[in-house]
Each structure stands twice: as C-alpha cells, then as structure tokens.
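[1] Dropping a prediction and its sequence here:
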Amino acid sequence: MATATATAMLVSSLTTNLWRPAKLHPKTPSLIRRRELVAFKFKPWESRKHVSKKSGFNFAAARRNSSSTSSNTDMSVPELDDNIRKVLQFVLWATEGVYIVWLFLLPYAPGDPVWAISSDTINSLVGLSLNFFFVLPLMNSVGIRLIDAPVLHPMSEGLFNFVIGWTLMFAPLLFTDLKRDRYKGSLDLLWGFQMFLTNTFLIPYMAIRLNKPDTNYTPRKASQLRSTMVNGATVVGVVGGAVCVISILWALFGRSDGDFGGVKDRLEFLVSYLVSERLAYGFIWDICLYVVFQPWLIGENLENVEKGKVDLVKYLRFLPVFGLVAYLVCLDVDEEV
C-alpha cells in the first residue's frame, strides 16, 4: 500500500513539471527542458490564426492590385492563335510591299510614279491641300477672301477631303488602341504621316501591333496630342463625320455655278479621274484598307466604349465612317486607356 502511494505521488509530480511552461525545475531532465523551450516559442493558435487571416488579406489585395495594373496594359488583350497571327502579319507586310512598289515606284498603275511625277499632278495636290476641309471655298462663298480658293473639280476635292476626314478620326482610335504600346515608335508621328502621306504608315502599324506582348512593358507617358484627341474624341468624331458627309455632297453638287455638269457628268469624271491620276487611284486603295482596318481596330477595343453602348458600336463598326463616328462618340474617356 505504501509502495503504491509513493508511485502515484511520483507520477503526479512528473506530470505537473512536464506541462508547466512558466517554471522549470532545475532537476527536470535537460531533454525535457529543451523541448519545453522550443514549444514555448510558438504563438498560441488564436494568434497564428489572426496572422494567417491578415496574410490572406494582403495576398488578395496584392492580387487585385496586380490585376488592376495589368488591365492598364495590353497584357489583358486576348491574343490570336500563333499561326493566325503569323499569317496576318505576313499578309500585312506583303500588302505594305505591294502598296509602296505598285503605287509609288512602278509605272503600270494609273498616273505617274513618284520618280516621274508631272507638274500638273503637283499643282493639283497643292490646290487640294489649300482647299483642305473646304475652308477656303466656304470662306469665299460668304465674301471672305483672304486667299482665293483654287478652283478644282468638286469630285476631286470631295474625294480628297473624304479620305482626310476619315483619317482624322483614326487618331483617337489609335491613341486608345489597347495594343498601341507594341509599336515602339511615336504614334504622334505615325498618325501625322498617315494624315498627309496616306496609308503607307498605317499598314506596318497594323502588323506590328500583332507582335507578342512585351513582358517588360512600361506605360508610356501620354503626349499632348494624344490627350487632346482622346479627351476631344466626340468633337473629332462629329467634325470628321461631318467633313465626310460634306465631301460627298460637295462632290455631287458643289460649285454648281461652274461648268462641272450634273451628277451623271461628275460620276463620269470620277471614273476617268481614277484611271488617269495616281493620287486618286491611291485614295481608292486607302478607302478599301480603311473599310478593313476600322472594324478590326474597333472590335478589339470595345472595352473602351461606355458599357451601355458596347452592343451598338459592335454592330455599327462595320459601317464605313459612321462606325468610327459611333466609337468616338461613345468612347468612355474617364477610363484609363
């Protein structure tokens, strides 16, 4: 009986000393003491759970920030299948080669090549430039004659200003293109050359924007031209669209006091103009390319449009000129694009 009592007291003493973290008896074995010290370094369960929750919150916030950052770059833009991308790039670069060689260099297209351009073509180009957006003719018509507008065939003036008005509206579209940063050059210069030197510069852009996204992407600071064009996209769309409509009306009915005939006569002139002048022939190429590029670019940038108008722009984008007007008028300029 005494032996059993002594054994029970010994077991009770060992158990009490083993699980008491605040006080270690000097006679406790060293192995047990080390175990107690190591165990004592861990934080209680509630504290560990609190830290875990906090870490989870930070991780989720970091993911949201990362997602927000990536949405401002072209990394969020859906990518084409690699084979389709390569085929499209090949077609675009081939088109650029044909455009330059056929329209500028070879003598087989209607009119004169660049290296043999006639003085009549140069005079016509200067006159069309002076009648840019019909400013001088309209000023002269109301008695304002700072400079007398050159008198050219209204069909040639209408065709020239129609293409220029359409080109004007491409500026906000290019400046809001989600893939614009794959083009490493200046978009200001590219659009300026496009505005005054035709589609020679837009075709390469369409090919370059199909490159794979740059993993070392650095957002480019917006230029003054880009800010102006994007913030004033509605005005650009209205002005550009109005110029295109006026150009058609001018071509058919403008300069009615001149000896340019009726609508039938003007259409006959248009046919002869296209088959005899390289400039007019080039404008037809530009119109055909715009018919393709406009819905292509708008379709890949629908997320820039105001949410309630996406479906409208999605279908209108196939209408030449008017689809681009719809995109610019419905552009959500408050979004960072």
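    Right, received. Where do you want to start?

[2] drop to CA atoms for contacts and neighbour counts, all remaining ones
    Fine.

[3] and stretch 225-239, how far from the chain's centre?
    From the chain centre to the centre of stretch 225-239 is a distance of 14 Å (Cα atoms, centre = their mean, to the nearest Å).

[4] got the buried residues for it?
    Going by neighbour count (16 or more other Cα atoms under 10 Å), the buried part of stretch 225-239 is 226, 229-231, 233-239.

[5] Likewise for stretch 131-146?
    Judged by neighbour count using 16+ other Cα under 10 Å, the buried positions of stretch 131-146 are 131-134, 136-137.

[6] Next one for the comparison:
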Amino acid sequence: MSKTPNFLCYATRRKPPIEPDTNTISSAEEGNDNARKVVQVILWVVEGVYILWLFLLPYAPGDPVWAISSETVNSLIGLSLNFFLILPFINSVGIRLIDAPVLHPMSEGLFNFVIGWTFMFAPLLFTDCKRDRYRWSLDVLWGFQMFLTNTFLIPYMAIRLNEADSSYTPRKRSQLGTIMTNGAPIVGLIGGAACLISVLWALFGRIDGNFGSIADRCEFLVSYLLSERLAYAFIWDICLYIIFQPWLIGENLQNVQKSKVDLINYFRFVPVVGLVAYLLCLNLDEEL
C-alpha cells in the first residue's frame, strides 16, 4: 500500500504595515519651520542693512540720500530720460523732439541693464505660487521696484515665507498682472534685449563721443562704482537678483511647460538668461 506524500504549505506570516514615524515627521516639519524663520530673519536684516548702508549712512561710496548733490540728481534725471536707451536711438535717426542727455555710456549701460532685469521680474512675481501671502498690491510693489529695486523686493521675499492662511481668499489678478502674465514672452524678449543692448552700449556706445576704448570705459566703471552711490547700489541689486532669480524660478517650475522644466531648472542660475527662458517657457494654457 503506497503512502500518499504529504505536501506541507509553509505560509509566511504577513508583516504588519510599517507605520510612519510621527516623531520623525514632526521633527522634519519643525526643522523646516525653523529654517524658514531663520531665512525670514536674515532677509529682514538684509533689508535693514540695505536701507541704512545705501540710503542713510555716509560710509558707502557717494552721498547718502539726505546729502545728495545736484550733480547726482542731474545724472539720475539724465539716466531716466535715456530709459532703455530709446531717446538716444530716436535722436540717432534724426528724430529730435527732445535731445537725449549725453552721459557716459558705462553709466547708461549699467542703469538700463538693472532696469531691464527688474522689468522682467513682473511676470515672475505675478505667477509666484506664494504671491497671495503678500496681502498688498503687487502692482504697487513692482512699480516701486522699477524705481527703488530691492528696497521693496527684499520685504516681498521675506513675507512670501509666511505660513499660508487657509482662511484667506486669494485675490483676483489685477489688469496689470493679467497683461504681464499673458504677455510674459514679450516681456522676456524686451527685457532680455534691453539687457543685451545695455552691455553693448556700455562697451561700444557713443563711439564718436571721446569716451575712450573698452579698457578706458572699464576704468571709468571702477571709479564710477567707487564714487557714486547710485552705481554702488546697482551692484548690490545685481548680487541680490542673482540670488532671488533662481530662488523664485525654482519654486515655480510647475508654471513651466512640462517639456521645458529640466531646461529651466538648469538655466535659472544664469543671470538674466534664466529669467528670459522662464518667461518664454511659461505654460499660458493653464491658470497660473
């Protein structure tokens, strides 16, 4: 009589699901919250230093705002009249409704380079995912930024780090915000062209104006930065924009066309170019 073989089934006991360590999660959240608060404090300190050092104290190159010279005022008026170098170019083709002030091309180039970069920040601010944490008008903020640059952008960068308020109803985007967002590619092209032309103008503009060679112009730039408060402040602005541009773009990559996200994530660190690329690659088919 043959024996039937016994087939034994050794079933393994199912392991219970791993529960997330709430202590670890809460510690990570607390660490992120502490880091956020530290960054906020740093930004407010930078704002205080920016205002004190560049506007009020007499120790930086040039005159503080309370002792500004008439020469500096005249220079600022002249630079403003030559905004985006429109007036000099109009004069060059024979249209002379107003004669463009003749200033050193290096000072004009530096001024318009910073203004062109600032101009492109408008669509970036209006598409920022954290813009609603700033309860005041973004139109006014950007308008003041065009004239006083980081005096108003630094506080925005600090305020946008506030905790989100679930009870707050997001505002409808303003007419200016809608225009700047829908026209972001055009803004990028205009601002990028302004920055490029400003660099070329600084190096080669007013060839017949006895402003010297490129070496002479670079020598003037150094002396200009070390003697004029406005020029000195622009260097601060450029350094801060180099930080703020990749920061803001990096937190808003979801606004970019999906096929271009990796490209923008790389180019966001390139001054000016990264912002132009972001504006050209915005996904305007979705609500931003």
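    Cool, got the structure. Please read all numbers here as calculations on a predicted model, not as lab measurements.

[7] Report the TM-score for the pair.
    After superposition, the two chains reach a TM-score of 0.89 (TM-score structural alignment, normalised by the length of structure 2), with 260 aligned residues with a Cα RMSD of 1.2 Å.

[8] Out of the buried residues of stretch 131-146 of structure 1, flag the one nearest to residue 15 of structure 1.
    Closest to residue 15 of structure 1 out of these is residue 133 (98.8 Å), distances taken as Cα to Cα.

[9] Now the equivalent of that closest one over in structure 2: closest residue in space that isn't a chain neighbour?
    In structure 2, residue 133 of structure 1 lines up with residue 84, judged by TM-score structural alignment. Nearest non-adjacent residue to residue 84 of structure 2, counting by Cα to Cα, 6 or more residues apart in numbering: residue 112, 5.6 Å away.

[10] any idea what the one you found aligns with in structure 1?
    Aligning on TM-score structural alignment places residue 112 of structure 2 opposite residue 161 in structure 1.

[11] What of residue 156 of structure 2?
    Aligned partner of residue 156 of structure 2 by TM-score structural alignment: residue 205.

[12] Likewise for residue 231 of structure 2?
    Under TM-score structural alignment, residue 231 of structure 2 pairs with residue 280 in structure 1.

[13] Any idea how many residues pack against the aligned partner of residue 316 of structure 1 in structure 2?
    Under the alignment (TM-score structural alignment), residue 316 of structure 1 maps onto residue 267 of structure 2. Residue 267 of structure 2 has 19 neighbours, counted by other Cα atoms under 10 Å.

[14] next one: residue 38 of structure 2
    Neighbours of residue 38 of structure 2 under the rule other Cα under 10 Å: 11.

[15] Where do the helices of the stretch 101-250 of structure 2 begin and end?
    Residue ranges of the helices in the stretch 101-250 of structure 2, as given by DSSP state H, counting those that start in this stretch, are 105-126, 138-148, 150-159, 175-182, 184-204, 214-225, 229-250.

[16] would a markdown table of those helices with distance to residue 55 of structure 2 be doable?
    Shown next, in a markdown table, are these (distance: least, Cα to Cα, whole Å):
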| stretch | distance to residue 55 of structure 2 |
| --- | --- |
| helix 105-126 | 17 |
| helix 138-148 | 11 |
| helix 150-159 | 10 |
| helix 175-182 | 30 |
| helix 184-204 | 25 |
| helix 214-225 | 15 |
| helix 229-250 | 8 |
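
[17] quick one, which of these is packed in tightest?
    With neighbours taken as mean count of other Cα atoms under 10 Å, these reach their highest mean count in helix 105-126, at a mean of 24.

[18] quick one, that helix and helix 214-225 angle?
    Relative orientation of helix 105-126 of structure 2 versus helix 214-225 (axes from the mean of the first three to the mean of the last three Cα atoms, to 10 degrees): 70 degrees.

[19] so where's the longest helix in structure 2?
    When structure 2 is parsed with DSSP state H, its longest helix is helix 22-51.

[20] Whichever helix or strand comes after it vs structure 1, average distance?
    Downstream of helix 22-51 of structure 2, the next assigned helix or strand under DSSP states H and E is helix 70-81. Its match in structure 1 and helix 70-81 of structure 2 itself, once the structures are fitted together, sit a mean 0.1 Å apart by mean Cα distance after the TM-score superposition for structure 1.

[21] hmm, back to that, distance to residue 91 of structure 1 added to the buried residues of stretch 225-239 of structure 1, as JSON lines?
    Output for those, formatted as JSON lines (distance: Cα to Cα, whole Å):
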{"residue": "226", "distance to residue 91 of structure 1": "29"}
{"residue": "229", "distance to residue 91 of structure 1": "30"}
{"residue": "230", "distance to residue 91 of structure 1": "30"}
{"residue": "231", "distance to residue 91 of structure 1": "34"}
{"residue": "233", "distance to residue 91 of structure 1": "31"}
{"residue": "234", "distance to residue 91 of structure 1": "33"}
{"residue": "235", "distance to residue 91 of structure 1": "34"}
{"residue": "236", "distance to residue 91 of structure 1": "31"}
{"residue": "237", "distance to residue 91 of structure 1": "30"}
{"residue": "238", "distance to residue 91 of structure 1": "33"}
{"residue": "239", "distance to residue 91 of structure 1": "33"}
